[in-house]
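**Student:** Got a predicted structure here, sequence first:
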Amino acid sequence: MPDRYEIEQLVINDSFINYCFNRNPSDTAHWKNYLSEHPEEAATFAEARELVLGISLMLIETKEEEETAVIPMHPRRKNLQTLFAAAAIAAVIAVSTFFLFRNKPEVSTPQLYAFSTALAEKRTIKLPDSSTVILNAGSELLLDKDFGRKNRSVSLKGEALFDVQHDAQMPFTVGVEGYDVKVLGTVFNVKAYPGDKKSETSLISGKVEIYLKHTASAYKTLLPKEKFVIVKDLEALPASKAADIKPRTPSTTIMPLSYNRNQVNVETAWSQNRLVFENETFSDIRQKLERWFNVQIIFEDKVVEQYTFTATFEKEDINQVMKALQASYGFKYNIKGKEVKISHQNRR
């Protein structure tokens, strides 16, 4: 064991990396014990830990360009030292820069780490805390700039399935329009697309707390196989009247999760590449189809929007889906490029 650790040695040490992410109890105990015996190295350890977490987020940004963004920070992975060694040059540069500018005043710059999916795309992301997120089509996930260091806060626009690692000291929080979801370790689905009438949080296992915006205490606590639903107020108010009207309390409810006749969970079926409709109107499934296939659906008759469907699709394309749905009502449709026009059968 060296007389004194240098920052460059610590940032490529697997045991120290585990300590930084609190992954291995024996590694955590070892380095805490070492620090208690060598308090003079506390500043060095703190700087090294900041670099380890910074390199982790740098690796996130590098991997984001891949079709499946898997962040190489999983505790079962055996080549962590190789990954961090590859980033050692960046670490040395960061260390040099730190000592060069350490006496200059810091400028606080907001910095978020973003992941997004296009229409007809899904992406699996491994976060630095080993939590896993599957992003559905047309979604965006933002990590707080202090994620893994001071908090585990993310914000979501769209839909994602979360499998969160337990950490009682640092709860995981998902912020969406209208409310926050707070968890310690669990599996849950959040659907919060801008423009949708409803936002939902569906709990698969564990326990989550729902906090409405601007409230200090938990509004609802979900149990497994329950979902929280909030109906959005999408009516825009004129600017001249908005100040005189008190904001309306959103409509909320707790409901059981939905399952089809094959006991497939409707809320999370998308993460298994299943497109599931369970007694839903054409109007309701319109946006699902648009996101799933990257198309624009145009209803030429109001009556068509009220047709209801129960169906499950996996590998079908948009034309095959339309043909299958057509068997129920006999509507007409025309696909031209990414535009799908649908009309009533007797329309002239």
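**Tutor:** That came through fine.
**Student:** all contacts plus neighbour counts: C-alpha atoms, from now on.
**Tutor:** Noted.
**Student:** In the chain, spot the strand with the most residues.
**Tutor:** Under DSSP state E, the strand in the chain containing the largest number of residues is strand 152-163.
**Student:** how much does the helix or strand just after that one deviate in direction from strand 152-163?
**Tutor:** Counting by DSSP states H and E, the next helix or strand C-terminal to strand 152-163 is strand 172-176. Here strand 172-176 runs at an angle of 90 degrees relative to strand 152-163 (axes from the mean of the first three to the mean of the last three CA atoms, to 10 degrees).
**Student:** contacts for strand 172-176?
**Tutor:** Strand 172-176 has contacts (CA atoms under 8 Å, 6 or more residues apart in numbering) with 151-157, 164, 180-185, 192.
**Student:** The longest strand of the chain - contacts with which helices or strands?
**Tutor:** If you count contacts as 3 or more CA pairs under 8 Å, 6 or more residues apart in numbering; DSSP states H and E, strand 152-163 packs onto strand 132-135, strand 140-143, strand 172-176, strand 187-192.
**Student:** Adding distance to Val92 and mean neighbour count, write those strands out as TSV.
**Tutor:** Listed next are the helices and strands packed on strand 152-163 as TSV, based on distance: least, CA to CA, whole Å; neighbours: other CA atoms under 10 Å:
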stretch	distance to Val92	mean neighbour count
strand 132-135	30	22
strand 140-143	25	20
strand 172-176	31	21
strand 187-192	38	24
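**Student:** got another, please set it beside the one above:
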Amino acid sequence: MDLQNPAPEDLLCDESFLRYCWGENQTDITYWEYWIQERPERQPVAERARRLFDILTAGQHSRPAQLAALKDAVARREQFTALMLNRPAPARVVKFKGKKILHYAAAVAVLITAGALTYFQYTKKQSWSLTKYEYHTTAGSRQTIMLPDGSVVMLNTNSHLYIGKDLRTVTLNGEAFFDIRHDAVHPFLVHTKDYNIRVLGTSFNVRAYAGARRTETDLITGKVEIVPATKEKVVLRPNEKFILAPAATAPVKGTIAHLDVDTLTHHATETSWARNRMDVHDETLAAIAQKLEAWYGIRIIFASEKARQYRYTASFNDETVFRALQYLKQSYPFSYKVEGDLIIISES
């Protein structure tokens, strides 16, 4: 392990640091106190590692159980990238008889990697309590929340998440990626505006924005059960997605299809945002502008109707909005100018 610039999770893999956290060896305590004091920028990393240690070992009353919890949490972080790999599966179509759809919202926990990490606190009464029950992200921001059982949720931009007191029931308005720890006794339940999702232990993405015409669930691993208002359950298999687009007059139709896989990266495009990547496939510049607004928290308007209809296919990894626009201009030229936080696009 590189002790010059370690991540909090790296410290949890170091036996000496664990002994420091347990406070059982004076040599280790002295070493790590000096290590922290030697370079002040290490203190936030050490403090986050200590918080993770407290969270992941709380409620584990034996040393072997504590070590197992720590190793499992670190392993879950290392496996996260692998969860994004997908293979397509045959498409299926499901039709529901009813027209009305439940109008709720939902999502919960996953990830020790990118974004802001929110912790849950352990009380002296040996029970978990939430530091807060609701989370909200704005345009250009994302947040990662970790639950006491090791489950994690990454909340995308312009999203709202409510977590029930039992920590296994959530409501989502927006988009979130979940990695839920298996618990056969206490299934995890996600409420959205169009249907509910019952989970035993799996990784999946949910897109359920208020006002959007469709609600979508993308399954990466495990199994989820979709429960619409009609109670006609649908079970998703890995690499499948369920799309529900209610119509005003026609019966509600739910479609099961395979995930879209990028031919170059072999990743599912549905979860590209969780890898800090934005993909566009044969979309108009107007549609891309909406994504850029949410992604970067800026405003874009058009001075030309013709420019709105230009179409592009592209992928962006950790690019600035200006670099993204420059890339787009290379395939179909246009002009833009910046006025404060406003970008104005016109014909070239």
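**Tutor:** Right, received. Where do you want to start? None of these values were measured; they are calculated from a predicted model.
**Student:** can you redo the helices and strands packed on strand 152-163 of the first structure as CSV with distance to Pro72 of the first structure?
**Tutor:** Listed next are those as CSV, based on distance: least, CA to CA, whole Å:
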stretch, distance to Pro72 of the first structure
strand 132-135, 12
strand 140-143, 16
strand 172-176, 20
strand 187-192, 21
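**Student:** and Pro25 of the first structure, which of those strands is closest to it?
**Tutor:** Of all these, strand 172-176 sits nearest to Pro25 of the first structure, with 20.2 Å by CA to CA.
**Student:** what's the spacing between stretch 319-331 of the first structure and its chain's center?
**Tutor:** Distance of stretch 319-331 of the first structure from the chain centroid (CA atoms, centre = their mean, to the nearest Å) equals 33 Å.
**Student:** Show where it falls in the second structure, residue numbers please.
**Tutor:** Under the alignment (TM-score structural alignment), stretch 319-331 of the first structure falls on residues 322-334 in the second structure.
**Student:** cool, stretch 284-293 of the first structure as well?
**Tutor:** Stretch 284-293 of the first structure covers residues 287-296 of the second structure once aligned (TM-score structural alignment).
**Student:** show me what contacts the nearest residue to Val190 of the first structure once chain neighbours are set aside?
**Tutor:** Distances taken as CA to CA, 6 or more residues apart in numbering put Thr201 closest to Val190 of the first structure, at 4.4 Å, once the chain neighbours are dropped. Residues in contact with Thr201 of the first structure (CA under 8 Å, 6+ apart) are 188-191, 227-229.
**Student:** Can you show me which of those residues carry over to the second structure?
**Tutor:** Conservation of the contacts of Thr201 of the first structure in the second structure, assessed by both residues aligned by TM-score structural alignment, their matches' CA atoms under 8 Å: retained contacts are 188-191, 227-229.
**Student:** how about Thr30 of the second structure, what's its match in the first structure?
**Tutor:** Using TM-score structural alignment, Thr30 of the second structure sits opposite a gap in the first structure.
**Student:** A strand includes Thr30 of the second structure, no?
**Tutor:** No. Secondary structure of Thr30 of the second structure (DSSP: H, G, I helix; E, B strand; the rest coil): helix, not part of a strand.
**Student:** what comes up buried for the match of stretch 284-293 of the first structure?
**Tutor:** Buried positions in stretch 287-296 of the second structure, judged by neighbour count with 16 or more other CA atoms under 10 Å: 288-289, 291-295.
**Student:** can you list contacts of that stretch?
**Tutor:** Identification of contacts with stretch 287-296 of the second structure by CA under 8 Å, 6+ apart yields 139-141, 157-158, 280, 298-300, 321.
**Student:** how far apart are that stretch and its match in the first structure?
**Tutor:** The superposed stretch 287-296 of the second structure is, by mean CA distance after the TM-score superposition for the first structure, a mean 1.9 Å from where its aligned residues fall in the first structure.
**Student:** picking that back up, I'd like to know which of the buried residues of stretch 287-296 of the second structure is nearest to Ala46 of the second structure.
**Tutor:** Closest to Ala46 of the second structure, out of all of those and judged by CA to CA, is Trp295, at 30.7 Å.
**Student:** Please say which position in the second structure Lys178 of the first structure maps to.
**Tutor:** For the record, residue 178 of the first structure is Gly, not Lys. Gly178 of the first structure maps onto Asp194 in the second structure, with residues paired by TM-score structural alignment.
**Student:** And for Ala269 of the first structure?
**Tutor:** In the second structure, Ala269 of the first structure lands on Ser272 (TM-score structural alignment).
**Student:** quick one, strands of the stretch 201-348 of the second structure?
**Tutor:** 203-208, 215-221, 224-228, 234-236, 240-244, 253-258, 277-284, 299-302, 311-317, 334-339, 342-347 (DSSP state E, counting those that start in this stretch).
**Student:** Give me the residues contacting the shortest one.
**Tutor:** Contacts made with strand 234-236 of the second structure from outside it, assessed by CA under 8 Å, 6+ apart, are listed as 219, 223-227, 242, 256.
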